[in-house]
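> For reference, the sequence and a predicted model appear below.
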Amino acid sequence: MEAMGVPGMLLPFVIALELFGGIAILLGFKARLIAVLFVGFNIVSALIFHQFWIDESQMNPFMKNIAIAGGFLMIFVHGAGAYSIENSKTHKI
């Protein structure tokens, strides 16, 4: 991260977002909120780390991040699904 000009102190936050956010999406807990965070994260990381306009070999990783952001947009639009914690009848959070 530091090689691309991003402070290394952000790494623990990135790890926490990816780990706990991924688990939350998997379980369907606050899925729409987490999905929006992941959309922003994927677009920002694509622009910072996969600069295809400088290095053509970065086009595939750039497009991968944009495609993942699109998948998270689908979660945001459609919600977590029928078997998620959010749609559980006993969920009171």
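Structure received. None of the values given here were measured: they were computed from a predicted structure.
> make it CA atoms for all contacts and neighbour counts henceforth
OK.
> can you map out the helices along the chain?
11-27, 31-49, 59-78 (DSSP state H).
> Can you list the buried residues in stretch 21-38?
21-22, 24-25, 27-32, 34-38 (16 or more other Cα atoms under 10 Å).
> for stretch 60-79, same thing?
Applying 16+ other Cα under 10 Å to stretch 60-79 flags 62, 65-66, 69-70, 72-73, 75-76, 79 as buried.
> ok, second structure coming up, stack it against the first:
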Amino acid sequence: MADLATLLGRILIALLFLGGGVQKISDPEPARALLAMRGLPEALLWPALAFNLAAGLALTLGWRTGPVAALLAAYCAVTSWFHWQPEDPWQITIFVKNWAIAGGCLVLAAHGAGRFALDARSPRGQGARPS
């Protein structure tokens, strides 16, 4: 049951990043606006998009889950800064959600991908939980 719950949790978290990547492809303007609002180059959209898609796919498959989840936690912490807009309750909700997602990623980084993952098949067990 724990491995099934871990698989489902990995997929649900990954869907946020995969969806974020698709959203940046289909409608890049909101992300560009957030970057511009913070004085950052809008070209950062493209590496963020690539990271969202690659990390979401890796998390879904359970490939190198520990390092990928740790990177995603850091990504959530850093990108929460874009949503720190106290005058906008919706943005504050996204800010808090980013930190909650970071927490879920840290749990995955610490405990691994579970049995239903590519990590579980590797000889080194990249982040797979011990039996």
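Nice, I can see it. Not measured: the values here are computed from a predicted model.
> And the TM-score between these chains?
The TM-score (TM-score structural alignment, normalised by the length of the first structure) is 0.85; 89 aligned residues with a Cα RMSD of 1.6 Å.
> need the helices of the first structure in CSV with distance to Ser84 of the first structure, can you?
Converted to CSV, the helices of the first structure look like this (distance: least, Cα to Cα, whole Å):
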stretch, distance to Ser84 of the first structure
helix 11-27, 6
helix 31-49, 9
helix 59-78, 12
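> Now check the first structure for the residue matching Pro67 of the second structure.
In the first structure, the residue paired with Pro67 of the second structure according to TM-score structural alignment is Leu33.
> which ones are touching the counterpart of Pro61 of the first structure in the second structure?
Aligned by TM-score structural alignment, Pro61 of the first structure pairs with Ile94 of the second structure. Ile94 of the second structure is in contact with 80, 83, counting by Cα atoms under 8 Å, 6 or more residues apart in numbering.
> Distance check, Ile94 of the second structure against Leu59 of the second structure.
Going from Ile94 of the second structure to Leu59 of the second structure by Cα to Cα, to the nearest Å gives 21 Å.
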